[in-house]
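Chemist: Pasted the sequence and its predicted model underneath.
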Amino acid sequence: MVNQKNKRKVYVVGHKNPDTDSICSAIAYAALKTKMTGIKHEARRAGLVNEETQYVLKRFGVKAPTLLSDLRTQVKDVDIRELEGLQGSISIKSAWEQMKQINLNTLPITRNNKLEGLITVGDIATSYMNVYDSAILCKARTQYRNIASTIDGEIISGNPHGYLLDGKVVMATSSPVGMKEFIKENDLVILGNREESHLCAIELNVSCMVICQNTEISELIKRLAEERQIVIIKTPHDSFTTSRLINQSIPVKYFMTKEGIFSFSMNDYVDDVKDVMAKKKFRDFPILDSKGNFQGFISRRRLLNVRKKQVILVDHNEKNQAVDGIDEAEVLEIIDHHRLSSIETIGPVFFRNQPVGCTATIISQIYHENGIEIDETTAALLCSAIVSDTLMFRSPTCTPLDEETAKELAAAAGVDIEELALEMFNAGSNLRGKSAEEICFLDFKQFRVGDKNVGVGQVNSMNADELKEIKKTVEPYLENAARSHSLEMIFFMLTNIITESTELLCFGPSAKEEMLLAYDLPLDSEEVVLKGVVSRKKQLVPTLVVALQQ
């Protein structure tokens, strides 16, 4: 099996409700870090990909990152006890010897990698102490080669792959006359060195003769046994030792535990595993992969050495915007262009925050600083992110560095910025068939302001009529959105890229009044229209924070 440590990776992920910058920056930075470190860095997304970003990824032939919904530690983050499964046909003795060899009290019984059962020390003790049935070897369909191996014997005649299917185990200590009274056809008979007893056993048509103390077997006995297809096993042990050992040849599947097995998958969360373990007395629990294949065992002790997921955050440093379970993860880096907020880390991290219009601008700088060429596809993604976040350089968050970087990337990617922007914004504002919930949370961020949880969503469009239709759909839904996400206030920006203005939809106690006051608008205004306001990050959120804190 592959060692878990060799599969360690670092996730690069943006915020929930990801936009084009969040997705494209994660993809580009994961590729850069993999080249720089040789360690696998994998881009992930923390939510649904919006229409604009889908257009960008499809246009440049890039697959959307896999969803990362929770950063809590999982079973796959634990060094499980990796183990090959045993076949159900191996003997109790072989299982016991393996237990001693690897110092484990439980072994998995598998078939084609699928878990059939578990054999434990307790099961083996039961086979020794609580079995008084002389016919148990046939009931358990014990193979002759198992019997020979268990008693350190050698098969002299007969089919070693055959099974004892009928009869009981008998020790022939009496004379041939006495043997005929208790030995029946198909029995397995343990014999000494008397040839007359061997002949009697053949005459009674037993299925197997176990001859003790390495007694030489005559050619006559061998020939007669072959004619009747009787298995002969020669063992160096005396009859007492042989009779004591022979039950250990029973296949483990006969005594293994098949019912009431508690197993976990590689994707189960450690917290949930601990809850189950606390209620059960078992020492080891089997682990299965997504296809149900046995992977190994996990124990309480191994949970003490759980490895936290390693993650790099891009385009956010707000806890409310981060993937669930961020508190349990090891944050290695944060690359962002927003205000400093509430992400807390256990130790020091590399934190790069610049007052630019887009995270992709910072990622491009890091490529250049490390002398790594940006390939055509990555250049196209980063250029698209800058165009999106700066509204093609119209946003007040846009800096000369953003515009200069976007133009360099466009040249490297061979794209026309104006044509790209038009196609992106048209794709992003094409919301036909989407529900009010889907539209509301396409580009949505949550903030903690004082003692209030506040949400701000935004839709950008170049079409005023389209924004009116979106307003009709979204405005009645805001109350449900606030309730479902435990928000005191929600603000939704309907941003017209052409007129560079925003109509702000407000929900919550005094939400509209706060915004009218903040922007010095008449308190009797039916609509909150903010001229020149297109940026959530630089124009709306700072004003909102100041207003609510006052």
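Modeler: Here it is on my side, so go on. Computed from a prediction, not measured in an experiment: that's the story for all the values here.
Chemist: going forward, measure contacts between C-alpha atoms and count neighbours the same way
Modeler: Fine.
Chemist: quick one: contacts of stretch 270-290?
Modeler: Residues from elsewhere that reach stretch 270-290 (C-alpha atoms under 8 Å, 6 or more residues apart in numbering): 72-75, 106, 108, 262-266, 294-300, 303.
Chemist: ignore the last one, stretch 468-482
Modeler: The contact list for stretch 468-482 (C-alpha under 8 Å, 6+ apart) reads 435-437, 439-440, 488-490, 494, 505, 507-508.
Chemist: Burial check on Ala46, number of neighbours?
Modeler: Ala46 is flanked by 23 other residues according to other C-alpha atoms under 10 Å.
Chemist: how near is it to Glu403?
Modeler: Per C-alpha to C-alpha, to the nearest Å, Ala46 is found 28 Å from Glu403.
Chemist: Where do the strands of the stretch 351-500 of the chain begin and end?
Modeler: In the stretch 351-500 of the chain, the strands defined using DSSP state E, counting those that start in this stretch lie at 444-449, 452-461, 489-496.
Chemist: now the last one against strand 444-449, angle please.
Modeler: It refers to strand 489-496. Inter-element angle recorded for strand 489-496 and strand 444-449: 130 degrees (by axes from the mean of the first three to the mean of the last three C-alpha atoms, to 10 degrees).
Chemist: mind listing what's buried in stretch 172-185?
Modeler: 172, 176, 179, 183-184 (16 or more other C-alpha atoms under 10 Å).
Chemist: which one of these sits closest to Ala380?
Modeler: For these, the residue nearest Ala380 by C-alpha to C-alpha is Lys184; the value is 84.8 Å.
Chemist: Now do the contacts for that closest one.
Modeler: Contact partners of Lys184, counting by C-alpha under 8 Å, 6+ apart, are 167, 204-206.
Chemist: how about a cut-off of 7 Å?
Modeler: For Lys184, the contact set (C-alpha atoms under 7 Å, 6 or more residues apart in numbering) comprises 204, 206.
Chemist: how close does Ala201 get to Arg145?
Modeler: Ala201 sits 20 Å away from Arg145, going by C-alpha to C-alpha.
Chemist: got it, and Asp520?
Modeler: The spacing between Asp520 and Arg145, counted by C-alpha to C-alpha, is 93 Å.
Chemist: How about Gln87?
Modeler: 14 Å.
Chemist: ok, now Thr53?
Modeler: The separation that Thr53 has from Arg145, given C-alpha to C-alpha, amounts to 64 Å.
Chemist: When the two are compared, which one has more neighbours?
Modeler: In this view Thr53 and Arg145 are compared by other C-alpha under 10 Å, and Thr53 has more residues nearby, 27 against 20.
Chemist: Surely that one is within a helix?
Modeler: Yes - secondary structure of Thr53 (DSSP: H, G, I helix; E, B strand; the rest coil): part of a helix.
Chemist: putting a second one here so we can go through both:
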Amino acid sequence: MKAKVLVVGHKNPDTDSICSAIAYADLKNKISDEEYIPKRAGEISGETKFVLNRFQVEEPEFIGDVGTQVKDIDMRKTEGVQSCISLKKAWTLMKDVNVATLPITNQDRLEGLISVKDIATANMDIYDNRILASSLTNYRNILETLDGSLVAGNGDGVVSKGKIVIAAANPDIMESYIEDGDLVILGNRYESQLCAIEMNAGCIIVCMGAPISITIQKLAKEKGCRIISTPHDTYTVARLINQSTPIHYFMRSENLVTFETDDYTRDIKGVMAKVRHRDFPVLDVYGKYCGMISRRSLLDVKQKKIILVDHNERSQSVDGLEDAEIMEIIDHHRLGSLETISPVFFRNQPVGCTATIIFQMYGENKVKIEPNIAGLLCAAIITDTLMFRSPTCTEEDRKAAEVLAQIAGIEIKPFAEELFQAGSNFKDKSIEEIIYQDFKQFFINGVSFGVGQSTFMNAIELQEVKSRLLAHFQSAEKHKLDMMFIMLTNIIDESTELLYHGNGAQEIAENAMEVEAKNGALHLKGVVSRKKQLLPSLMAILQQ
């Protein structure tokens, strides 16, 4: 099987993050033997949905955590056994496959577990001579355990009454203790066999392979008594017969500690440490048994392989990144806080959009860009550069967009108007959706803060959203972050209303932008870029 590599952008993804993940996965699949799968780390915006629908590309599946999971472990595929098999057979299976625990299943559903310890305990603790009847032991189990052959009677059915008796005494004494349905272990003495059958024994077990007369066989059939012949001596039979008991009588079926394939290894480690079982069964999301794992299994977990696009900040990445193997990073932002265990391919260029870098990589690898992928990359460049108005926009971005538009069969200006209109439809969006649709988190000098940005095609809609957000901030409880800044950017006017929330946020914003706040916001003329115009100023103040 091909190794799978996940290509994923940042949390609260924008159009560039989603489209670049899809396009880069497409490129890598054409130049590599591994399988590259685009993923998303958050909900996509209306703008991005418009782009995906426009170019008929499926939305990437959501992945909220890339930590190692139980399904990433090489679990032992111990076959499940039926609950009716004998203790002896279970013990033999354990030795044959070298395991300490057997799963008991019924149509792939886990019914219970039995371990070497359980079998050892059963052998040491069985003093009840009615154990076969109590456990409804199948006669097939007895035959198998004793290496016996059925001489008379039906091999099907179960022991439903009676006790286990060794006929060591003479027939006169036997008559006083043999009861209805007993299993009588005896030798070749004709009178003892006859007495047991006459006393309505359920089964007689003749040891040492002794011959059984036609008369005894006939009488047994008439009285409904089974006859089993075994090559073992009386001592061996007496020792083995309890091992014919079905394992369902001793298996653990309540309060089982099981894991699901989607469970994260960081969560199950604590459970394994507290519960000192040697093996733990694994179930899939439908409750079907999949295999067994142990504490030792955690030593060889296959980490998920990840490529990060459009970010290199730890706080912006999908959860569980510390347990994943980062293969590559493709980005156009400042160098962030991300660290890797081993060297990775890292490409970071001062352009306005990650999609521009990926466009260049298609050319460098001489790979043809399909029209739908070209449409995604062009849309990403248009949105990230605000149709070339952003100060982050470079000549490379503009040239890339023009080539991509030609491949995709679109005209940039009318397409951009549709694109921005789709992204600025805020009437049906909740406050949370507006804040977090394109939101990034940062940590500077022990201060956590986030910056979100929404773009608008007209001032009226911008003011409506601004009023809603200000009302929300006035009544909202403290967020997890120390401070929050929201950019409401007017694309046509090339200006931004900067809203702030949190202790000290107003002072930081005013000092950073050198503009006085009025009515809960800063009006920033000519400011449209979070990356190049707002973030550097905020960070400079916070680092002082």
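Modeler: Thanks, I have the structure now. Small disclaimer: the values here were computed from a predicted structure and weren't measured.
Chemist: TM-score of the superposition?
Modeler: With the length set by TM-score structural alignment, normalised by the length of structure 2, the two chains reach a TM-score of 0.93; 544 aligned residues with a C-alpha RMSD of 2.5 Å.
Chemist: just to revisit the earlier point, just the strands of the stretch 351-500 of structure 1: most buried one?
Modeler: strand 489-496 (a mean of 24; mean count of other C-alpha atoms under 10 Å).
Chemist: after it comes which helix or strand?
Modeler: With elements assigned by DSSP states H and E, the helix or strand that comes after strand 489-496 of structure 1 is strand 501-507.
Chemist: so that next one corresponds to what in structure 2?
Modeler: Under TM-score structural alignment, the counterpart of strand 501-507 of structure 1 in structure 2 spans residues 495-501.
Chemist: and what of stretch 246-264 of structure 1?
Modeler: Counting by TM-score structural alignment, stretch 246-264 of structure 1 sits on residues 241-259 of structure 2.
Chemist: tell me which residues in the matching stretch are buried?
Modeler: Buried residues in stretch 241-259 of structure 2 (16+ other C-alpha under 10 Å): 241-252, 258-259.
Chemist: Check stretch 492-512 of structure 2 too.
Modeler: By neighbour count on 16+ other C-alpha under 10 Å, the buried set for stretch 492-512 of structure 2 is 494-502, 505-506, 508-509, 512.
Chemist: Stretch 111-128 of structure 2: which residues count as buried?
Modeler: Those would be 111-116, 118-119, 122, for stretch 111-128 of structure 2 by 16+ other C-alpha under 10 Å.
Chemist: Could you tell me which of the residues you listed belong to strands?
Modeler: Those of the buried residues of stretch 111-128 of structure 2 mapping onto strands are 111-115, per DSSP state E.
Chemist: Tell me which two of those residues sit farthest apart.
Modeler: The span of those, defined through C-alpha to C-alpha, is set by Glu111 and Ser115 at 13.8 Å.
Chemist: Any chance you could list residues touching both of these two?
Modeler: With C-alpha under 7 Å, 6+ apart, Glu111 of structure 2 and Ser115 have no common neighbours.
Chemist: Please enumerate the helices of the stretch 101-250 of structure 2.
Modeler: 116-125, 131-134, 139-145, 171-177, 190-198, 214-223, 234-240 (DSSP state H, counting those that start in this stretch).
Chemist: ugh, wrong one, the stretch 251-400 of structure 2
Modeler: In the stretch 251-400 of structure 2, the helices defined using DSSP H, counting those that start in this stretch lie at 265-274, 354-364, 371-384, 395-408.
Chemist: Please look at Ile232 of structure 1 and Ile155 and confirm they touch.
Modeler: Yes - using C-alpha atoms under 7 Å, Ile232 of structure 1 is in contact with Ile155, at 5.9 Å.
Chemist: So for those two, which residue has more residues nearby?
Modeler: Set Ile232 of structure 1 next to Ile155 and count neighbours by other C-alpha under 10 Å: Ile232 wins out with 28 against 19.
Chemist: Run through the residues that contact the residue of structure 2 most remote from its centre.
Modeler: Farthest-out residue of structure 2 from its mean C-alpha position, per C-alpha atoms, centre = their mean: Asp172, at 68.8 Å. The contact partners of Asp172 of structure 2, by C-alpha under 7 Å, 6+ apart, come to none.
Chemist: mind running it again at 10 Å?
Modeler: 192, 195 (C-alpha atoms under 10 Å, 6 or more residues apart in numbering).
Chemist: Remind me what the longest helix anywhere in structure 1 packs against, helices and strands.
Modeler: Longest helix in structure 1, counting residues (DSSP state H): helix 20-37. Helix 20-37 of structure 1 sits against strand 10-13, strand 41-45, helix 51-59, strand 310-314, strand 330-336, helix 359-369, helix 376-389, with contacts defined as 3 or more C-alpha pairs under 10 Å, 6 or more residues apart in numbering; DSSP states H and E.
Chemist: Quick one: average offset of it versus structure 2, please.
Modeler: Comparison of helix 20-37 of structure 1 with structure 2 after fitting gives an average deviation of 2.1 Å (mean C-alpha distance after the TM-score superposition for structure 1).
Chemist: Any buried residues in that helix, and which?
Modeler: Within helix 20-37 of structure 1, the residues scored as buried using 16+ other C-alpha under 10 Å are 20-33.
Chemist: and the match of stretch 246-264 of structure 1, how far out from the chain's middle?
Modeler: 29 Å (C-alpha atoms, centre = their mean, to the nearest Å).
Chemist: Stretch 113-132 of structure 1 now?
Modeler: Using C-alpha atoms, centre = their mean, the offset of stretch 113-132 of structure 1 from its chain centre is 31 Å.
Chemist: same thing with stretch 340-356 of structure 1?
Modeler: 27 Å.
Chemist: so where is that stretch in structure 2?
Modeler: With TM-score structural alignment applied, stretch 340-356 of structure 1 matches the range 335-351 in structure 2.
Chemist: swap in stretch 394-414 of structure 1?
Modeler: Using TM-score structural alignment, stretch 394-414 of structure 1 pairs with 389-409 in structure 2.
Chemist: ok so, going back, tell me which of the ones in strands among the buried residues of stretch 111-128 of structure 2 is nearest to Glu325 of structure 2?
Modeler: Leu113 (35.1 Å).
Chemist: how many neighbours does the residue lying closest to the closest one once chain neighbours are set aside have?
Modeler: Taking C-alpha to C-alpha, 6 or more residues apart in numbering, and ignoring the residues beside it in sequence, Leu113 of structure 2 has Pro103 as its nearest neighbour in space, at 4.7 Å. Using other C-alpha under 10 Å, Pro103 of structure 2 has 25 neighbouring residues.
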